[in-house]
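**Student:** Sequence first, predicted coordinates after that:
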Amino acid sequence: MLAESLHLDRCASSEVLGNGTAHSRVHTVSPKDRSKLSINFLSGSTPRADADPYPRHQSSPLSRRARGVNRPDTARNNADDVEVAAAEASNGQARTFRLDIVQHPDRTAEFGASTLTRLPLAPPLIAQLVMRDSAGRIIIDEMELPFLVAQLSLLTSDGSASMDYVTDDEGRSTHERLLYGNLVSSPHLLRNLQGRRGVYFMYPDVGVRQRGRFVMKVTLIRLPRMDDPSALANHGGGTILTEARSLPFDVYPYRDYVAPAQTPLTQYFLQQGARMIPPPPRAL
């Protein structure tokens, strides 16, 4: 009877854990479960699966999704949301560059000669860099980013002429700059409101000296590499890759200016550590 009981213990373990194949592990069966197995054996009935004190349950669909098992790989299926590793993206293949202004300035107040109390453009201009490889995929090449900068310049409302300097009554340009602030931005790796990672250029402290209606131009420049012979041949000058223009905005008299509310994009970039709050201005 003892041998039959031991045989029942092993059979119960194989019935629960196996599906026609042998399993080397033997579970320890409690005296209560041993009695149930003996009764089932004497009555000729098949032992139930709940005799195993450690039943194996299939994962529910919810638990599988929580672990990411059923989560689709959208990053690789969507050609507009692909990030290529730096080693793969820096293999010398041809690529294209585009600047998209994702936040246009709306207004500001003229600061005249009071550079210390100037008000910046609101909301601050934000441009996104879109870099594509030879296959048309959007890439983020972090090895390339240290050599990229974006420069800001001022144009007339129709974009036909440059307005970087103040003109006198006869229309001649003076040495007094019309656009003031940090006009060159380095790239920032941030996530947008949809959670997608991207490269952005920001100008949080730029002001305009005189009232009027203007357009901003953003120019993407690649700085020369010291190990690039072609850059040395060009006397170390940068290469213009692309440019973009903002929508027209207005510069009001200081007394008539009303600042707009902070945008959700500005708030989200601030939460990620971007320096969007303008620093204290310095005198020319």
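**Tutor:** Perfect, I can see it now.

**Student:** Going by C-alpha atoms from here, please, whenever you check contacts or count neighbours.
**Tutor:** Fine.

**Student:** Helices along the protein, start to end?
**Tutor:** 2-17, 31-43, 61-66, 74-77, 86-89, 229-233, 264-271 (DSSP state H).

**Student:** quick one: which of these is nearest Asn182?
**Tutor:** With Cα to Cα as the criterion, Asn182 lies closest to helix 264-271 of these, at 17.4 Å.

**Student:** ok now the closest one, how far from the chain's centre?
**Tutor:** Taking Cα atoms, centre = their mean, to the nearest Å, one finds helix 264-271 lying 12 Å from the centre of the chain it belongs to.

**Student:** neighbouring contacts of it?
**Tutor:** Applying Cα atoms under 8 Å, 6 or more residues apart in numbering, the contact partners of helix 264-271 are 123, 190-193, 276.

**Student:** Next one for the comparison:
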Amino acid sequence: MNNFGESDRRSDGPGAHDTTGYSHPRYGVPDMQTGGSSEHSQYSGHGRDSALAGGMAAIAVMGPADHGSTLEMIPNAQRVDPCTLPPPDPFLQQFHPRLRAFRFTIVQQPIRARMCGSSDKDWRPLSPPTVIKLELFDIDGNRVIENSFMQHLVVHTTLWNESKEEELTVVELPHNTNSKRISAAAKSRKRGVTHFGQLKHEPGLEIENNLLGDYSATSMIVDDETGQRGCFFVFPNLSIRLEGRYKLRFTLIKLPEMQRPALMAPKCVASAFSDAFDVYSIKTFPGMIESTALSRALAQQGLKIPIRNTQDN
């Protein structure tokens, strides 16, 4: 049985990692720096409001003005013992009175990529694409889908070094530097930029995006590789310019709703770091891995995910 609030492993995918989180102020968001729960990073449903990061504009979304929404119980989903769940969360219960808690899980981890060029035609996506699952639980421990909550969620990602101490989504690099020297410069200078701070630009250095692709993903209700219905966030085209070892940070954000005064501000609901992965130079890249069963299942339902077989060149 999974111990809620801790991490466990899936055995049905490469590098799968389960990062759990619950939206109750008593428990807080899992602190990915320490592996535990931290009151300094509480869910903003009952803690600090947080502006959207990484250049994302606040988006107002029309939503229902009352509790007219319904819970859809997921067929054949394993029920969780209610005693293992946190107490019912008032923030979630604004969307439906029977909602109790949620779990935010990275179910497919990135493993490797080839460093890409600055041109849009030279993107080299992470393999496999990162997939995140959001599970909702009602007061009886049933896994459910509640659209008025899920349809107003996005997950935003940023790039960090392996120790999670420095953000590297954007970096400063010397002008007119080739790819080999760029890699060396990035490792030696280690100039990361957080989205909540100001970049102190120095003469002779050029600001560059190190992480390319779509930084944000909206929720999609689809089936996984076992046919289980669920809410997923997929990042199929993230690419990285500089060789190195990294982690991705994923932040679950609740968008504002114009018709609910209590929900007008965007809220950072949960966050999780991926496992560490490697970005290789052109000469050392061992190649993309075979597409997973989960990637294939999502692609068959219309998601734009690159599918690759081991026999492909």
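**Tutor:** That came through, no problem. If you're wondering where the values come from, they're calculated on a predicted model, not measured in any experiment.

**Student:** Most neighbours among the contacts of helix 264-271 of structure 1, please name it.
**Tutor:** Tallying neighbours with other Cα atoms under 10 Å puts Pro123 at the head of the contacts of helix 264-271 of structure 1, with 21 neighbours.

**Student:** For the equivalent of that residue over in structure 2, list the residues it contacts.
**Tutor:** Aligned counterpart of Pro123 of structure 1 in structure 2: Pro128 (TM-score structural alignment). Pro128 of structure 2 is in contact with 108-112, 288-289, 291-292, 295, counting by Cα under 8 Å, 6+ apart.

**Student:** which of the residues you listed lies closest to Phe232 of structure 2?
**Tutor:** Nearest member of the contacts of Pro128 of structure 2 to Phe232 of structure 2, counting by Cα to Cα, is Gln108, at 10.8 Å.

**Student:** how about Ile207 of structure 2, what's its partner in structure 1?
**Tutor:** So Ile207 of structure 2 corresponds to His175, using TM-score structural alignment.

**Student:** if we can go back for a sec, redo the contacts of helix 264-271 of structure 1 as TSV? Include distance to Gly212 of structure 1.
**Tutor:** Shown next, in TSV, are the contacts of helix 264-271 of structure 1 (distance: Cα to Cα, whole Å):
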residue	distance to Gly212 of structure 1
Pro123	17
Leu190	33
Arg191	34
Asn192	31
Leu193	32
Met276	25
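
**Student:** isn't Arg95 of structure 1 right up against Ser134?
**Tutor:** Yes. Arg95 of structure 1 lies in contact with Ser134 (Cα atoms under 8 Å); the separation is 5.5 Å.

**Student:** Who has more neighbours out of those two?
**Tutor:** Legend: neighbour count by other Cα under 10 Å for Arg95 of structure 1 and Ser134, higher for Arg95 (15 against 11).

**Student:** still on that earlier bit, what's the separation between the match of Ile207 of structure 2 and Thr167 of structure 1?
**Tutor:** 9 Å (Cα to Cα, to the nearest Å).

**Student:** Ser35 of structure 1 now?
**Tutor:** 103 Å.

**Student:** try Lys217 of structure 1
**Tutor:** For Lys217 of structure 1 relative to Thr167 of structure 1 (Cα to Cα), the value is 19 Å.

**Student:** cool, and Pro278 of structure 1?
**Tutor:** According to Cα to Cα, Pro278 of structure 1 stands 27 Å off from Thr167 of structure 1.

**Student:** Can you tell me the centre-most residue of structure 2?
**Tutor:** Phe250 (3.1 Å; Cα atoms, centre = their mean).

**Student:** Just give me the match in structure 1 for it.
**Tutor:** Matched across to structure 1, Phe250 of structure 2 falls on Val218, judged by TM-score structural alignment.

**Student:** Skip the chain neighbours and tell me the closest residue to its match.
**Tutor:** Leu152 (4.8 Å; Cα to Cα, 6 or more residues apart in numbering).

**Student:** What's the match for that neighbour in structure 2?
**Tutor:** Match for Leu152 of structure 1 (TM-score structural alignment): Thr157.
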